[in-house]
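Student: Got a sequence here, can you model it:
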Amino acid sequence: MPRSPRAHVTSLESISIQPRTPKTPRSQGANGWTPADGEGDEVELSLLGEDERRQAADGLTVEEEQAYLSQGEKKSMSAKDKRAMGLLIILYLIQGFPLGLALGSLPFLLREHLSYSQLAVFSLSSYPYSLKLLWSPIVDSLFFPSIGRRKSWIIPMQLIIGTLMLIISFNAERYLSDPSEHIYSLSVAFTTLVTLSATQGIAVDGWALTLLSQDNLSYASTCQTIGLNTGYFASFTVFLALNSESFSQKWGIPRLHLSTYMQFCATFSFLVTVWLLFVHEDKEADDEDLSIKSVYNTMWNICKLKHVQVLCLLHLFAKIGWAANDAATQLKMVEKGLGREDLAIAVLIDFPFQMFAGWVAGRWSRGEKPLRPWMIAFWPRLLLAMVATLIVYWFPTPPISFGFFVVLIIQTVVSSFAGTVQFGGISAFHTRIADPVVGGTYMTLLATFTNLGGTWPRFFVLKGVDLFTVATCQIKEQGLAVKAAECVSDHGKHACEDIGGECVTERDGYYIVSAVCLGLGVISVIFHMLPTARKLQAVPASKWRGM
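Tutor: Sure thing, here's the model as predicted:
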């Protein structure tokens, strides 16, 4: 068993799930924005512990003291909020279906037939999710009042997603049988799907801020995590296992084809959309209406802050050290004989450890130095990326022994834990520095650069693997060795076989690209990442809110 579960972790890691920051109503005074009457005290109180609240209540009447102390007590969740959470989880689930296919399953299915350069083209389909900030103001600003601000976008997006998945399903098996002939069609189709899912996600994120009550608003990120992860998990791990011929033969169940699964996803999307027609969307306050120009101006003002610029630059290169590991290691495992059912089992084992790691990371990221776990986790991630490269090098001929399987699972779990710790630390830091007045825009901006740091290197890594690979087509009978332009994909191998030869890789570009990424990662961590992170962590919160 190889370190394949990182495919699951990595892809989701590139889709940063940031905690939602509610819009804080403010009134504008002579000196700028100030909290509305009583709001500042209420927020301050919620941050106090029980003892501090009792000390603050000294000198009040009994009634005033009880009211004062009750502000810190948690209220039970209402039935309306429970229904709202169920709705949000389902909407995020629909968003996760196409993402799991585009970022997870399809690269593994296509790897059997395509070169790394061709896979690099398909990898571009994941980019729209990291760039949705560019059109999020349009989604927030344009809508039909008779339908609802959020449903005006969610309903058509889900109808188009379902329709497109249905159309793709009719040609899915033909595309997979000879993907080299349809690589651009596949890339355009799944780029469109990811763009539609990102647009639906913008609207769902916005609806979560008003669908849940103020007391339970923190559960919005919980709904996002559960729904998005479940949808992604179903389209990636579960589908890959059920799509495997050996898995279906072993367990005596019918093989699940891509066309059938996409038809299921389309049907689910249509049914939820019909249900949405009967769900009432409360009208949002007029003072929260946004103009496209004002939101873009807000983003521009945030980007002009010096510390934000430094942080965004940090995000763009923070993941360069393990970029080759994230983009190509799992594909190399498949090339060396990794079975899809083994991948599914490995991810299933790793999944509960990820949940536990998320809880640990949340606790560790508290305090005055939320970036500390993010900085510390750099070293194990770089080390484990190097270990993964060595595992590819020493990968045994299948079947894989139980001892090797155990080593791979341990390596996977530790690597996932380090990644989750980093995510928890940077999320906590974003929450701390974001200006509540423009919290949603601020958080989305930072999340965009976090996502880009994991997605932009993927294309160049996959291209580099082919660029640095040296392969020859050796014709044994004639004793000839002809340099092959490409001897990795089915097309290249068949071309070699047609002239009576066999593809032999003399130099694998994967190891060169991995070494370059690891080298750049170590240098950047020592001389840029850690020193810059320490400086940013010491910047007062007021400096991040200088708009």
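Student: For the rest of this, base every contact and every neighbour count on C-alpha atoms.
Tutor: Fine.
Student: And the helices in the stretch 351-500 of the chain?
Tutor: 371-376, 378-393, 402-433, 439-468, 490-498 (DSSP state H, counting those that start in this stretch).
Student: Looking at those, which is nearest to E506?
Tutor: Closest to E506 of these is helix 439-468 (CA to CA; 10.7 Å).
Student: by contact count, what packs against that closest one?
Tutor: helix 116-123, helix 127-130, helix 292-303, helix 306-317, helix 323-324, helix 402-433, helix 509-524 (3 or more CA pairs under 8 Å, 6 or more residues apart in numbering; DSSP states H and E).
Student: Let's compare: structure for the following, please.
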Amino acid sequence: MEPSAKLKKNSQLPRADLPQFYLLVALYFVQGIPVGLAFGAIPFLLKSMAKQTSFTSLGVFSVATYPYSLKILWSPIVDSCYSRKIGRRRTWIIPVQLVSGLILILLGWMISHNYIFEGVDNAFHGLPIGLTNVNIMSLVWYFGLLVFLCATQDIAVDGWALTILSKQALSYASTAQTVGLNIGYFLSFTVFLSLNSNDFVNKYFRAEPKPYGWVSLGGYMKFSGIVYILLTMYVVLFTKERPPRVRNLALPQTTNQGIEKAELEYQDGDVATDEKDTQDIGYIYRCFLKVLGLPPIRMLVFIHLIAKVAFQCNEGATNLKLLERGFKREDLAVTVLIDVPFEIIFGYYVAKWSSDADQSRDGAHGSILRAKREGALQRINRFFVGDAGVLTPWLWGILGRLTAAAMGSFVVARFPSDGQITTGYFLLVVFQHLLGSFMNTVQFVGISAFHTRIADPVLGGTYMTLLNTLSNFGGTWPRIIVMSMINHFTLFKCVAENGVTFVRGTGELCTTELMGTPTLVRDGYYVVNTVCVLLGIVLYFGFLKREAQVLQKLPVSAWRCT
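Tutor: The predicted structure is shown next:
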């Protein structure tokens, strides 16, 4: 169904949807807290506090993030098993968030007492500084459990977004997700690492230096657990499964008296379908299998699995390479802090961009007329991303991230040999990070808006989870391979008393096993990043752009199982 002319003129978030929008932001925010720890802060602490940590070990720890990419396996259970009295989504959100909060508090206490991740908080307790006896697999289990709970909550929240927001506000579900997740992620990653760093706090806030920062990892996790529990109490006491059906507040329609009136529409997939069906796990799985058989879904699955390979070396290793070269942790934290307001503010406009682009489709005749009057700039735009549509921001996001990935090698290669960071080099690092991170947000919001547009509310969380899981998995399955390949292609020459030996991996092997002096011969980072970027360019212009044009022009009915 094409949007009406009046809807095209008013693509703003309806005022009646604001309470539901803010609730979604809060739910995604708490979800972003453990995600920021597992995806960002913990690998950063491992590499910066124990420089001998290999990229292979970091790749192993990335297994803890896999539940976020495999949640489709249990999403039909979340969709079909629920209490009618509590609500289809609240049945899962309430207990999962409560358990997550309690586990965060418990893990925070265990870290503070050196039962796990020994040594990470020693500076805050007057103990010798440095990681000791780090068991990577134990960290994988503990943080993997947190990510599993986050993934389960995400299934329920994604499904709730389809029915708690009106149809006019659905494109802003991705904005709520972007804003909430980014705030939680950056709070747990960038902000936490900054306040955890004694160098950062001493440099910018303290007159008298101290050997510790302001916030310990254990203390931060305990505080986060309390936030989880407080939000859960709010959901229990002050929310309902379905919002009241508000009228006369959204799309202007002038009456005879000249009063502007309107009506909000909602996607009541779980209301339109017999509730016995939605509580039948067999029915949900049958619908799910039917969706998987749809040709557009199969194509989208393949696109998601290959579209992010090109960025993995840059996003997984560039910052770590800068740390390895001598870039200070507090300075790197500042570069990321600068990015936070851009992520939050512009997430809204990217969602509006997707909505406006989707509404600009005008058929073949309109395309011919537009081609006649378009100028050079428009022709360039069409060359890079094709016809405007809901996937246009996603396509620009790919190009931006490819550019940032190519810049990553340049930034690392230009690191000052004397270790003195000049203002010009610092600004270069800021720009490269800002470009990659912002284009990641553009791509995320664009594809999330597309997912929300095509998802069948009868399947709710399962459908959204399928699409989001595939998108996430496309960014996680290559990571362990790419990180391992960096070690494989890195070559050191070890000069020892008994001769010269060449070893792959890290220079630590020279000193620990061969007792030699390591000299870097070839940095595998440059090899792998170059291969990733070239592969990304070929995939984009040879396949992704063309197929995105096809998918965004399909009617919504082509994506539905009901």
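Student: TM-score of the superposition?
Tutor: The TM-score (TM-score structural alignment, normalised by the length of structure 1) is 0.77; 477 aligned residues with a CA RMSD of 3.3 Å.
Student: for the helices and strands packed on helix 439-468 of structure 1, which one ends up most surrounded?
Tutor: helix 323-324 (a mean of 28; mean count of other CA atoms under 10 Å).
Student: What span of structure 2 is the helix or strand following that one aligned with?
Tutor: The helix or strand immediately downstream of helix 323-324 of structure 1 is helix 330-335, counting by DSSP states H and E. Under TM-score structural alignment, helix 330-335 of structure 1 corresponds to residues 319-324 of structure 2.
Student: Centre of the chain to the matching stretch, how far?
Tutor: The chain centroid and the centroid of stretch 319-324 of structure 2 are separated by 21 Å under CA atoms, centre = their mean, to the nearest Å.
Student: just stretch 487-503 of structure 2 next, same as before
Tutor: In terms of CA atoms, centre = their mean, the centre of stretch 487-503 of structure 2 is set 38 Å apart from its chain centre.
Student: quick revisit: turn the helices of the stretch 351-500 of structure 1 into JSON lines, columns for distance to H528 of structure 1.
Tutor: Formatted as JSON lines, the helices of the stretch 351-500 of structure 1 follow (distance: least, CA to CA, whole Å):
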{"stretch": "helix 371-376", "distance to H528 of structure 1": "11"}
{"stretch": "helix 378-393", "distance to H528 of structure 1": "12"}
{"stretch": "helix 402-433", "distance to H528 of structure 1": "16"}
{"stretch": "helix 439-468", "distance to H528 of structure 1": "15"}
{"stretch": "helix 490-498", "distance to H528 of structure 1": "42"}
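Student: on average, how far is the match of helix 330-335 of structure 1 from the matching bit in structure 1?
Tutor: Between stretch 319-324 of structure 2 and the aligned residues of structure 1, the post-superposition mean distance stands at 1.3 Å (mean CA distance after the TM-score superposition for structure 1).
Student: so what corresponds to L187 of structure 2 in structure 1?
Tutor: Checking TM-score structural alignment: L187 of structure 2 goes with A234.
Student: Kindly apply the preceding question to F489 of structure 2 instead.
Tutor: Under the alignment (TM-score structural alignment), F489 of structure 2 maps onto F468.
Student: How about D274 of structure 2?
Tutor: Using TM-score structural alignment, D274 of structure 2 pairs with D287 in structure 1.
Student: out of the helices of the stretch 351-500 of structure 1, nearest to S248 of structure 1?
Tutor: Among the helices of the stretch 351-500 of structure 1, helix 402-433 sits nearest to S248 of structure 1 (CA to CA), with 21.5 Å.
Student: which helices and strands sit right next to that closest one?
Tutor: Counting contacts by 3+ CA pairs under 8 Å, 6+ apart, helix 402-433 of structure 1 is packed against helix 6-13, helix 340-364, helix 371-376, helix 378-393, helix 439-468.
Student: How about A357 of structure 1: what's its closest non-neighbour residue?
Tutor: F417 (5.4 Å; CA to CA, 6 or more residues apart in numbering).
Student: Kindly report the same for L48 of structure 1.
Tutor: Closest to L48 of structure 1 by CA to CA, 6+ apart is G72, at 7.9 Å.
Student: Then D508 of structure 1?
Tutor: T469 (4.7 Å).
Student: quick one: contacts for the one you found?
Tutor: When contacts are counted by CA atoms under 8 Å, 6 or more residues apart in numbering, T469 of structure 1 touches T505, E506, R507, D508, G509, Y510.
Student: for the closest residue to Y463 of structure 2 other than its chain neighbours, what are its contacts?
Tutor: In this structure, Y463 of structure 2 finds its nearest non-sequential neighbour in A455, 6.0 Å apart by CA to CA, 6+ apart. Contacts for A455 of structure 2 (CA under 8 Å, 6+ apart) come out as Y463, M464, W559, R560.
Student: Of all the helices and strands packed on helix 402-433 of structure 1, which one is nearest P254 of structure 1?
Tutor: helix 340-364 (14.3 Å).
Student: The aligned partner of F404 of structure 1 in structure 2 and L322 of structure 2: what is the separation?
Tutor: Alignment note (TM-score structural alignment): F404 of structure 1 maps to Y425 of structure 2. Distance, Y425 of structure 2 to L322 of structure 2, using CA to CA, to the nearest Å: 12 Å.
Student: Y220 of structure 2 reaches W109, doesn't it?
Tutor: No. Contact criterion CA atoms under 8 Å: Y220 of structure 2 and W109 do not qualify, at 10.2 Å.
Student: quick revisit: save the helices and strands packed on helix 402-433 of structure 1 as a markdown table, and put in distance to V188 of structure 1 and mean neighbour count too.
Tutor: Shown next, in a markdown table, are those (distance: least, CA to CA, whole Å; neighbours: other CA atoms under 10 Å):
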| stretch | distance to V188 of structure 1 | mean neighbour count |
| --- | --- | --- |
| helix 6-13 | 19 | 23 |
| helix 340-364 | 25 | 18 |
| helix 371-376 | 35 | 21 |
| helix 378-393 | 31 | 19 |
| helix 439-468 | 16 | 22 |
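Student: Looking at these, spot the one closest to S115 of structure 1.
Tutor: So among those, helix 439-468 is nearest, using CA to CA, at 7.4 Å.
Student: The closest one vs structure 2, mean deviation?
Tutor: Mean deviation for helix 439-468 of structure 1: 1.8 Å (mean CA distance after the TM-score superposition for structure 1).
Student: what angle do that helix and helix 116-123 make?
Tutor: Here the directions of helix 439-468 of structure 1 and helix 116-123 differ by 160 degrees (axes from the mean of the first three to the mean of the last three CA atoms, to 10 degrees).
Student: Relative to the whole chain's centre, how far out is helix 439-468 of structure 1?
Tutor: 10 Å.
Student: Endpoints of stretch 107-117 of structure 1, how far apart?
Tutor: End to end - CA to CA - stretch 107-117 of structure 1 spans 12 Å.
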